[in-house]
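**Q** Sequence below, structure please.
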Amino acid sequence: MKQLLLLFFLLNPVLGWAQQTGTVQGVVRSGGQPVAFASVGLKSSKLGTTADENGRFTLAAVPTGNHRLVASAVGFQPTEHSVVVTDGTTATVEVHVAAVPAALQEVVVTGVSRATEIRKSPVPVAVLSKREVLLNSNSNIIDAAVQGVPGLSAVTTGPNISKPFIRGLGYNRVLTLYNGLRQEGQQWGDEHGIEIDQYDIERIEVVKGPASLMYGSDAVAGVINMLPRLPTGTSGRLHGDALTEYQTNNNLLGTSLGLTYHQRGWQYAARASYRRAQNYRNALEGRVYGTAFRELNLTGMAGVEKAWGSTHFTATLYDNFQEIPDGSRDSLSRRFTRQVFEGEQDDIRNRPLVPQADLSTYRLNPLHQHIQHYRLLNRTRLRLGAGDLHTLLGVQQNQRREYNHPTAPSQPGLAVALTTTTYDIRYAAPAWRGLETTVGLNGMHQRNQNRNATDFPIPDYNLTDVGGYVHLKKAWGPLELSGGLRYDTRWLRWDDFYVGPDARTGFARQVNRAEATGTEPQFSAFRTRYQGVSASAGATYSFSEKLLLRANVARGYRAPNITEVGSNGLDPGAHIVYLGNRTFGPEFSLQEDIGLSAYLPDAELSASLFNNDIRNYIYQARLTDADGQPVVIVPGNATYQYQQGRARLYGAEITANLHPRALPMLAFNNSLAYVTGLNKQTGLLETHGRAARYLPLIPPLHTRSELRLTQQRARGRLSNAYVRAVLDLHAAQNRFYALDNTETRTGGYALLGLGAGTGLRNRTGEREIVQLFVQLDNALNTVYQSHLNRLKYFEYYAASPNGRQGIYNQGRNLSLKVVVPF
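**A** This next block holds a predicted model:
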């Protein structure tokens, strides 16, 4: 069977070479006027292009036969047009599209069985384009998504480290994808970010709500899919863009070069990106020691699209050097100090001050992380009659080393390599009497290995996931129903793992059973199996094309991750000793979601309410002794033990985007996101009362308002010029997990942002040759702490002379981006 499959995949490209092709050309119009820069492509195909400013387009290398041509543009309803292509000829068409609010035409492909219009998805979905990402200044791709999607937040550990949270749930409850491939990079940790090149992402799709039906474990809160750019533009010509970015706060320098090419169905893309930054600063503390970084990304793609379908191979390399902050300071001046000794010789009160030269440099300090992530994936789509078979195969390895020994800077304290093989097979059957059926099978195998290290928070382990599902969708007039059922199982296992002294270095090291000389293993052998059933049922009712009601009920499943079950040691980068619990069972959530959306001539309004009850909810809490004092296993590091109980999260998201027809250049966009997380563990509440009432890491009420004026028609050589003002309001967070001082109250704050930009067209006005984006964030240089900023708790003293504790967020920052498309 394996040989037949291999032969099939090898023969398909050969058959594609012999495929007869023709050309399709034409114009896209609305009301007799050309629609500039409309997207035009073949339905159920990746073959597409962009019309010019006069609405004209050309599609080359189109397979012969009958096709459906799809044209869409922001502000217009997508339209299909039949076209017949014969070998060696050119078919000419004129496609007419109708103007409607932009939100009606967006199509989402994440978290659903087939491409679906956002408005018809029973769960809330948000899409962020590359242009929206470019408008904002950000240090990583998650921060970019947070600024554009209500209900999405991030736990941060400095400017380049952000973990996504959806509606108060994060870590292994949010599944992050790169081009459909699940991102496996030890996402359960706080101290490193998502290993994806932000300059390579063309589109971000966010599913807010349980998506376990499609993906299995780790998608109970939602999915974030980062989609890279595919080749577009004129066939047979090299296209691409060059980007340069500078940010004043931490002197961030970013450069990126991307190239794309396609001809006769063959497609190629490549990108190289490099960023480096110094320590960030704020008005209270100056530069924050330990927050500089250096990052390199390389990406390559090759693929082919023919009448039989398509196949694409993508390879990526992520290489990041990231400093490790610890927050140590002089007790009186509050200036940052550095660690130079270890163990009993390291006195926090006598650490030397960090010289100014070491605060304002691109040179990284000896205490840092080195994270490398390699990824190879294949996406294939085969047309099987009226149905489609989609496959995704990927292998990735995440190597993480944390250098935390000042007396031995070349010796990593933590060194792990995580290798993951992922598969996803999905068959979309032909519709039968209006019923669309999709069946799928996906899973992964994962192996973690500790290498030359001195600290071992988790053991070497093997993990295997497998799950299958069926999804159904059918429409009855204005009512569209969808739902499905899934079963998952996970095997987790590891052998005895011993740790002993290293006479050569004086540190600990991994040893075998014989070398352990009768000592107990740090991680004794463990075998277990988790299993669970996921299900969803949703409906969308269209009162009209402009008023829709959607509702969804879903049962999510999540198996515990490795740290929650097996951790028993220091994570140097987090400055935390984690203790797991082998008795944990899987989490099961039941979420209800209901939303109403109105697409009016002058506004787009939406409101969504959700309620999420979770059984076996797992969270972190500080470990204390019988006297209520914090347990310290490793001096200078906190000790956390995972807990499991019941929880409930509920909240709302509201958006009101105004775009008056009488003033088409004006857009006034507003959003509100609110979530409350309640700890429902009865015994804990009875013992500790209000201190244990709320869940940890719950974002406060957040509103965002943006006023934007955008140039509607090119004037001279300027196009798409805009000015904008953004106001972010974060309420005080008074509902926090206060037990054992795990969290503290966070005050509210307001951040003002100002921005402007424009495009510069060539002399003939045919295309943009330069795009300029300027953004000033935190324009008033407000001193604040985000409730989800882990640096807030990096503090060694019970009190400080200025009454402020922990590390504060970034101050005023001016960002300049220049993009040169070609």
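**Q** From now on I want contacts and neighbour counts done on CA atoms only, so please keep to that.
**A** Fine.
**Q** just checking, residue 732 touches residue 750?
**A** No: judged on CA atoms under 8 Å, residue 732 makes no contact with residue 750 at a distance of 10.6 Å.
**Q** Residue 715 - how many residues pack around it?
**A** 12 (other CA atoms under 10 Å).
**Q** Check residue 618 too.
**A** Neighbours around residue 618, by other CA under 10 Å: 20.
**Q** can you tell me which residues contact it?
**A** Counting by CA atoms under 8 Å, 6 or more residues apart in numbering, residue 618 makes contact with 564, 587, 642, 643, 644, 645.
**Q** again, only this time at 6 Å
**A** When contacts are counted by CA atoms under 6 Å, 6 or more residues apart in numbering, residue 618 touches 643, 644.
**Q** for it, helix, strand, or coil?
**A** Following DSSP: H, G, I helix; E, B strand; the rest coil, residue 618 is assigned to strand.
**Q** how near is it to residue 646?
**A** Counting by CA to CA, to the nearest Å, the separation of residue 618 from residue 646 is 9 Å.
**Q** Same check on residue 428?
**A** Between residue 428 and residue 646 the computed distance is 37 Å (CA to CA).
**Q** What is the burial count for the closest residue to residue 494 other than its chain neighbours?
**A** Distances taken as CA to CA, 6 or more residues apart in numbering place residue 461 nearest to residue 494, at 4.6 Å, with adjacent residues excluded. Residue 461: 20 surrounding residues under other CA under 10 Å.
**Q** show me the contacts for residue 461.
**A** 447, 448, 493, 494.
**Q** same deal with residue 581?
**A** By CA under 6 Å, 6+ apart, the neighbours of residue 581 are residue 565.
**Q** before we move on, which element is the nearest residue to residue 653 once chain neighbours are set aside in?
**A** Nearest non-adjacent residue to residue 653, counting by CA to CA, 6+ apart: residue 673, 4.5 Å away. In the assignment (DSSP states H and E), residue 673 maps to strand 666-679.
**Q** next helix or strand past that strand?
**A** Moving toward the C-terminus from strand 666-679, the next element (DSSP H and E) is helix 682-688.
**Q** Before we compare anything, build this one as well:
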Amino acid sequence: MKNLYITMLLALLAQFTFAQNSLSGKIINNENQEPLEQVSLYFPQLEKGTVTDVDGYYEITNLPTGKFKIVISYIGFQSYSQTVDIIGTSNQLSIALTSSAIEMEEVIVSTPFHKLQRENVMKVERTSIQDLKSTGAINLSEGITTIPGVESVSTGVGIGKPVIRGLSSNRVLTYTQGILLENQQFGDEHGLGISDAGIESVEVIKGPASLLYGSDALGGVLYLNPEKFANSNEINGDINLNYFTNTQGFNGNGGFKTSSEKLKFLVRAGGSSHIDYKTGGDERVTNSRFNEKDLKTGLAYQLSNFKTEIRYNYNNSELGIPEEIGEQSTNRTPLEPFQNITSHILSSKTNIYFNNSSLQAIIGYTANNREEYEDHHHEEEHEEGEEEHEEESPALDMKLETLSYNIHYNLAKIGAVETIIGVQGMNQTNKNYGEEILIPNATTNDVGILATSHIHFNKSDIQLGLRFDTRTINSEQNGIIEQEGYVAALDKNFNSFNIAAGFKFDVTKSLITRVNIASGFRAPNLAELTSNGSHEGTNRFEVGNANLNNERNIQTDVSLEFKNEHFEFYVNGFYNSISDYIYLEPNGTNIDGDAVFLYQQQDANLFGGEVGLHYHPHPLDWLHLESNFSTVTGELKSNGNLPLIPANNWANTLRFEFSKINKNLNSGYGFLTLKSFFAQNKVSDFETSTDGYTLLNLGIGSTIKVSNQLIDLKLSAKNILDKEYISHLSRLKTDGILNIGRNVNLGISIPL
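**A** As a prediction, the model looks like this:
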């Protein structure tokens, strides 16, 4: 047996020691055969790449033996992907790229097979943080609302929760650094808890993703891709600054990264501060101010057959909880009630590459500390207020620790079939240290086993998968038996078996159709099972229900996409049937001035979709016309309507590329967007209708050179007409408080 272990170890070391392979070649323009400089070449599975030099030449070294997909992309050209067979020490691949006015495609990371968007069986939306920031969004929660079918439940401008096709909170998972972001996300009165600094792009899975991510992915996934390490033997750095006129807000971050052939390092630090926002009625919403500090860093070590990385993220947010339009102030220190939320996110990702197969292990640890300071008085703001906050203990003090794991084995490809098997899970503990207890001390354990295959044919692709999950929740009792507020101890077990099937067919070179059917589930969370109280920000007294069952759903998605060099059109439709949908309903009573809400269950249906087009008229190479319409309807089986369903909306954008008008303007752009939200009259029994409104946004940006230093400048304005409106998804709607008015953003980015 000892000799067997030694033999296996030597075989593994041989993989690392002798597979020193390389890929090189030249990338040219198909039209004029001229070399293309700064073309990106990237192996998604290996997370390794480079760019071409002035002669169009590239070389990627230290590659393992096997078959791996390479993606070649360059602005103004159609993205190219190909599976490359690395079989010797020196491999060649030269490509002629074809120009395209439509934006280049990117690799989808949130699904396991790392395909380009057009190659993926499951429809996934992807957008870069740079594009989101160019619209003038204050934070990530606001930025993602530019994606069709995605909105945000907001409490002011500092607190927002993603809504995907009408589902939010614990029905939408957020992933960052490849691990699940666990930060008491059931609460509506705090935001995502992560800064957009150090995030490269956002991917959105619109529909059940329980097959890939387990419980709570019933409504979809928000997948945040961290910035990549620098290419081998490169050093990069940048400084980014933004100012927002409405909130007199500023945010900034600076980053540095360096890589050798084997060792890679990056670090980015940033922060933001905003005063109370001003409505279109020229009034500041008291205590909507917020502050944030953020640090992200990473270290990686890479050999030809082995790669490991560790990333760490520290985030602290101080969030005022707005309740009224009171004293008009420009103070940046939150008043009571406010929250102080601190998160530590530590992740480790290791990849081992064998001949035509690979193993990936991701281990994550998150620690989330949520402190809430209640409003004990209604005195006007004064200078001594800050000292009072520092001395006062939080009424609510919750610490959540989560250890998660995600292990995938990518089997050797058999013909046209790729298969991945995996195991995922987590151990989570919630503890209370404050005078108030929103949810009891508890431990949650998840274990999931999955298998999924992708089968590629000449003009079509099929993806199949199945998964089994089990979740156990054990909580302590809270309070004294037979006294008000008592919550019994809990010992619950939830199981679920889910399947998914997808089919993509290339009708023509330009026309693609997709059909996906998937089941999903969500186990009730601690708040739904055990709540018995109220706290600041909810305006309600919530009573849990220990007898709640799993939510289960089946969603059908159908899409049709047409795309050529100058025109793009898509239609997405979905029907989502949910059994035992959990929702809150008032019972008509009050406790301490707060309305009592009970957790109920009932079958529900959601349906709708998105339609969009992108037209690039020839020969006006500098002009883009974009339009998209999103609609969703949510109904209970009893013929009632679901709460917090986004209003139908229609966005129309004119976008200009100044560089194609005058090459001296480098990468200059401009846009004008008119986004209309229709009246929302399909409301739940405890909601009110919301009037429609239209917002006008515009922006401009360019890269200039000052003394050989490139500087990226952008100027944008949201709600340029200072419209007075209330969003249907605003938590401040019940108090009649308007959303933010005109907000001009000036941004500067300096690459070092």
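**Q** Counting only strands, which of the contacts of residue 461 of structure 1 make the cut?
**A** 447, 448, 493, 494 (DSSP state E).
**Q** how near is the first one to residue 185 of structure 1?
**A** In this case it means residue 447 of structure 1. Plainly put, residue 447 of structure 1 is 12 Å away from residue 185 of structure 1 if you go by CA to CA.
**Q** Of the two, give the one with the bigger neighbour count.
**A** residue 185 (24 against 16).
**Q** So that one is in contact with residue 399, correct?
**A** No: using CA atoms under 6 Å, residue 185 of structure 1 is not in contact with residue 399, being 8.3 Å away.
**Q** on that earlier part again, let me know whether the residue nearest to residue 653 of structure 1 touches residue 151 as I believe.
**A** Yes: Residue 673 of structure 1 is within contact range of residue 151, at 5.2 Å (criterion: CA under 6 Å).
**Q** In space, what's closest to residue 701 of structure 2 - neighbours in sequence excluded?
**A** Closest to residue 701 of structure 2 by CA to CA, 6+ apart is residue 714, at 4.0 Å.
**Q** Map that neighbour onto structure 1.
**A** When structure 1 is aligned by TM-score structural alignment, residue 714 of structure 2 is paired with residue 773.
**Q** where along the stretch 251-400 of structure 1 do the helices fall?
**A** Using DSSP state H, counting those that start in this stretch, the helices found in the stretch 251-400 of structure 1 span residues 356-359.
**Q** Who are the contact partners of the residue mapped onto residue 169 of structure 1 from structure 2?
**A** Alignment note (TM-score structural alignment): residue 169 of structure 1 maps to residue 167 of structure 2. For residue 167 of structure 2, the contact set (CA under 6 Å, 6+ apart) comprises residue 219.
**Q** can you give me the helices for structure 2?
**A** 2-18, 129-134, 140-143, 210-213, 385-391, 526-530 (DSSP state H).
**Q** How much space separates the residue mapped onto residue 704 of structure 2 from structure 1 from residue 136 of structure 1?
**A** When structure 1 is aligned by TM-score structural alignment, residue 704 of structure 2 is paired with residue 760. Here residue 760 of structure 1 is placed at a distance of 19 Å from residue 136 of structure 1 (CA to CA).
**Q** Residue 413 of structure 1 too?
**A** For residue 413 of structure 1, the distance to residue 136 of structure 1 - CA to CA - is 36 Å.
**Q** And for residue 661 of structure 1?
**A** The gap separating residue 661 of structure 1 from residue 136 of structure 1 is 26 Å, by CA to CA.
**Q** For those two, work out which one has more neighbours and name it.
**A** For residue 661 of structure 1 versus residue 136, the count of surrounding residues by other CA under 10 Å is larger for residue 136: 24 against 11.
**Q** Identify the residue nearest the more buried one in space, chain neighbours excluded?
**A** residue 775 (6.4 Å).
**Q** One more: residue 707 of structure 1?
**A** Distances taken as CA to CA, 6+ apart place residue 668 nearest to residue 707 of structure 1, at 4.6 Å, with adjacent residues excluded.
**Q** aligned partner of that neighbour in structure 2?
**A** Residue 668 of structure 1 maps onto residue 625 in structure 2, by TM-score structural alignment.
**Q** now swap in residue 544 of structure 1 and tell me
**A** So, by TM-score structural alignment, residue 544 of structure 1 is matched to residue 508.
**Q** who's in contact with the nearest residue to residue 501 of structure 2 once chain neighbours are set aside?
**A** Excluding the flanking residues, the one nearest residue 501 of structure 2 by CA to CA, 6+ apart is residue 464, at 4.6 Å. Shown in contact with residue 464 of structure 2 (CA under 6 Å, 6+ apart): 452, 453, 500, 501.
**Q** what's the answer for residue 439 of structure 1, then?
**A** Counted by CA under 6 Å, 6+ apart, residue 439 of structure 1 has contacts 426, 427, 469, 470.
**Q** redo that, cut-off 8 Å
**A** With CA under 8 Å, 6+ apart, residue 439 of structure 1 has these contacts: 426, 427, 428, 468, 469, 470, 471.
**Q** what residue of structure 2 matches up with it?
**A** Aligned partner of residue 439 of structure 1 by TM-score structural alignment: residue 421.
**Q** Now do the nearest residue to that match once chain neighbours are set aside against residue 410 of structure 2, distance only.
**A** Nearest residue to residue 421 of structure 2 in three dimensions, chain neighbours excluded: residue 451, at 4.3 Å (CA to CA, 6+ apart). Distance, residue 451 of structure 2 to residue 410 of structure 2, by CA to CA: 10 Å.
**Q** Check the contact lists of the two and give me the overlap.
**A** What both residue 451 of structure 2 and residue 410 touch, as defined by CA under 8 Å, 6+ apart, is the set 419, 420, 421.
**Q** Need the overlap of contacts for residue 185 and residue 399 of structure 1.
**A** Common contacts of residue 185 of structure 1 and residue 399, defined by CA under 8 Å, 6+ apart, comprise 373, 418.
**Q** Now which residue in structure 1 aligns to residue 693 of structure 2?
**A** Per TM-score structural alignment, residue 693 of structure 2 is aligned with residue 749.
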